[in-house]
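[1] Turn this into a model:
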Amino acid sequence: MNVIEFQQVWVAYGDRPALKDFSLVAETGERVVLLGPSGCGKTTVLRAAAGFLAPDQGAVLLNGTIAGKEGRLYLEPEQRGLGMVFQDLALWPHLTVHGNLEFGLKAQGIAKAERERRILEMLRLVRLELRANARPNELSGGEQQRVALARALVTQPRLLLMDEPLSSVDFELGLELRNEILTLQKKLGFTLLYVTHNLDEAFAIAQRIVVMREGAIIRMGSVDEIKTYFAERSLVGGKASDQARPP
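    As a prediction, this is how the structure comes out:
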């Protein structure tokens, strides 16, 4: 089943096009990575998916239902049933780890006993059950990343959006967190739409990679297909830089 679908989506910020005729389908349980340099439209795709903006042209569908079309939002962000991990994590500093996870569950009207069950289960999954009463400034960078991931997943979304979630961590922690993301995705079965500019990260996370440039898709395929695409352009390893060109 199609969890999210973009149908010929165009988005502009003023006179600057951010997405140009963008069409993409992600199915249940699929891991799709959006790859490309800064300013190529990757984050705009996530913003359109999350309901932070409506497409100027085209449509965004969630589970077959129109969520945004032709400048109008049909589903507000809180109605979309998805989770999101931001680049800056956006944890609430005045809330404990428990409070950060509980916030979204309260907004959904989940009863207290069920809230506590879900929070405990999720904290166990990310190995933070002993840090439930800590505040974000008392946590390490890796722990903060896990809280952001747990907060996004505790509401049991079918779709998880991740915007450059590992860009600020060191190499070894990045490897560890990649593995944790993959483990959670396989265990929970959510669809993942993941943004990065890093080739190695994309190759590790993805089942399918969408290469973007200047608001458009220039290549889409399996990890092996995209490795070949970049190998032919001497770009294997490092970042998908501005050298990435349409064929």
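[2] Please count neighbours and contacts with C-alpha atoms only from this point.
    OK.
[3] Which elements pack onto the helix or strand residue 117 falls within?
    Residue 117 belongs to helix 112-125 when assigned by DSSP states H and E. Packing contacts for helix 112-125, counted by 3 or more CA pairs under 8 Å, 6 or more residues apart in numbering; DSSP states H and E, involve helix 97-107, helix 141-153.
[4] Return the set of buried residues in the shortest one.
    Within helix 97-107, the residues that count as buried by 16 or more other CA atoms under 10 Å are 97, 98, 99, 100, 101, 102, 104, 105.
[5] all helices for the chain, in order.
    42-50, 97-107, 112-125, 141-153, 171-188, 199-205, 223-231 (DSSP state H).
[6] Please produce a markdown table containing those helices, extended by distance to residue 65.
    Below are these laid out as a markdown table (distance: least, CA to CA, whole Å):
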| stretch | distance to residue 65 |
| --- | --- |
| helix 42-50 | 12 |
| helix 97-107 | 22 |
| helix 112-125 | 27 |
| helix 141-153 | 22 |
| helix 171-188 | 23 |
| helix 199-205 | 27 |
| helix 223-231 | 30 |
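[7] run this one through as well so I can compare:
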Amino acid sequence: MIVVSVVAVLAALGGLVAVIGSLGNYTPERQPGAAVAGPDTALPHIFRGWSSPKLFDAVTDRAKDQRALTEKEVFGQNELAVSKKLKLKLVAKKLDTDCSAALWGGTLLEQVSDAGCTQAARGLYVSSDGRYVGQYTLINLKDGKSAAELVESLKTLYRGGWMRPLESPKAAFPAGGYSEAGGYALGHYVGLVWLGRVDGAEPGPKDDYVSLTLALRGAEKAVYRRVVSITGPSS
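    Got it, this is the predicted structure:
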């Protein structure tokens, strides 16, 4: 009886080994939007998102705001003031009608396509002291619901899909360096802010990212002007 039991156990183990062997080197299928970035890809380490303020209700539906964005409208200012001594200087700008030229990541590209993305305007900045690099991107979607959903999804998916950095000899996000980002729903638009130190180091006590972010968001004046054009100056 002992011999029979041992033989049965060995047979079972042999069957298990055969099954495992038949599986080979199985690798789970990559989920859509999973990070495809390599170690040299610049990505934000932190992302925060905000819903659209009531102020932008007038531009919740693109049907009421059909005029396309222009490069001059969004990036007409060559400098954005951070403080009396510090400014952000525009070193590159681009407006794409193919949003996949400005963004990457399977899930992100699918989402903006479903959201009717027609434009992505990007501006790259470097601070006047050469310490910081920043990029602002304004995305034109079909409605406020799509904008809100995009910002919400980026809270968890930004590591697997993000904006493509513009190239300039004057500024660049260092590969593997520390940076921070934020997303803002603005009616049917989404504004994305991306900031970091040129040396890639984490911010210290003297690095005022709040003021830098507010300065970068100066590009959003284009959306404010559109609200006024619809509701009138009294708003």
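[8] Post the TM-score for the overlay when you can.
    Here the TM-score for the pair of chains, by TM-score structural alignment, normalised by the length of structure 2, is 0.23; 95 aligned residues with a CA RMSD of 6.2 Å.
[9] Redo the helices and strands packed on helix 112-125 of structure 1 as CSV? Include distance to residue 229 of structure 1.
    Converted to CSV, these look like this (distance: least, CA to CA, whole Å):
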stretch, distance to residue 229 of structure 1
helix 97-107, 40
helix 141-153, 31
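[10] coming back round to it: pull out the buried positions in the helix holding residue 117 of structure 1.
    Of the residues in helix 112-125 of structure 1, 115, 116, 118, 119, 120, 122, 123, 125 count as buried by neighbour count, 16+ other CA under 10 Å.
[11] Contact partners for residue 48 of structure 2?
    For residue 48 of structure 2, the contact set (CA atoms under 8 Å, 6 or more residues apart in numbering) comprises 155, 181, 182, 183.
[12] please redo it, this time with the cut-off set to 6 Å
    Residue 48 of structure 2 sits next to residue 182 when contact means CA atoms under 6 Å, 6 or more residues apart in numbering.
[13] Show me the strands in structure 2, by range?
    Per DSSP state E, structure 2 carries strands over the ranges 46-50, 79-81, 87-96, 103-104, 119-127, 132-140, 162-163, 179-186, 189-197.
[14] So which of those is nearest residue 10 of structure 2?
    Closest of the strands of structure 2 to residue 10 of structure 2 is strand 103-104, at 51.8 Å (criterion: CA to CA).
[15] which one of the buried residues of helix 97-107 of structure 1 sits closest to residue 58 of structure 1?
    Nearest member of the buried residues of helix 97-107 of structure 1 to residue 58 of structure 1, counting by CA to CA, is residue 104, at 29.8 Å.
[16] Can you give me the distance of the nearest residue to residue 43 of structure 1 once chain neighbours are set aside to residue 124 of structure 1?
    Using CA to CA, 6 or more residues apart in numbering and skipping residues adjacent in sequence, the residue nearest residue 43 of structure 1 is residue 163, 6.7 Å away. Per CA to CA, to the nearest Å, residue 163 of structure 1 is found 24 Å from residue 124 of structure 1.
[17] Let me know how buried residue 8 of structure 2 is, in neighbour terms.
    12 (other CA atoms under 10 Å).
[18] again with the one 4 residues further on
    Burial of residue 12 of structure 2 is recorded as 12 neighbouring residues (other CA under 10 Å).
[19] Same question for residue 194 of structure 1.
    25.
[20] Just give me the longest helix of structure 2.
    Structure 2, longest helix under DSSP H: helix 2-23.
[21] Could you list the buried residues of that helix?
    Result for helix 2-23 of structure 2 [16+ other CA under 10 Å]: no buried residues.
[22] Count the neighbours of residue 16 of structure 1 for me.
    8.
[23] sorry, that was for residue 216 of structure 2
    Neighbour tally, residue 216 of structure 2, other CA under 10 Å: 26.
[24] cool, and residue 225 of structure 2?
    When neighbours are counted by other CA under 10 Å, residue 225 of structure 2 comes out with 14.
[25] repeat for residue 79 of structure 2
    Applying other CA under 10 Å, I find that residue 79 of structure 2 has 19 neighbouring residues.
[26] residues touching it, list them.
    88, 89.
[27] repeat that for 10 Å
    With contacts defined as CA atoms under 10 Å, 6 or more residues apart in numbering, residue 79 of structure 2 is in contact with 87, 88, 89, 90, 91, 125, 126, 127, 128, 215, 216, 218.
[28] Okay, it and residue 92 of structure 2: tell me how far apart.
    With CA to CA as the criterion, residue 79 of structure 2 and residue 92 of structure 2 are 12 Å apart.
[29] Repeat that for residue 22 of structure 2.
    From residue 22 of structure 2 to residue 92 of structure 2 the distance is 54 Å (CA to CA).
[30] Residue 9 of structure 2 now?
    70 Å.
[31] Residue 81 of structure 2 and residue 87 touch, don't they?
    Yes. The pair residue 81 of structure 2 / residue 87 is scored as a contact, 4.5 Å apart, by CA atoms under 10 Å.
[32] Give me the more crowded residue out of the two.
    Neighbours of residue 81 of structure 2 and residue 87, each counted by other CA under 10 Å, are more numerous for residue 87; the result is 21 against 18.
[33] Lovely, talk soon.
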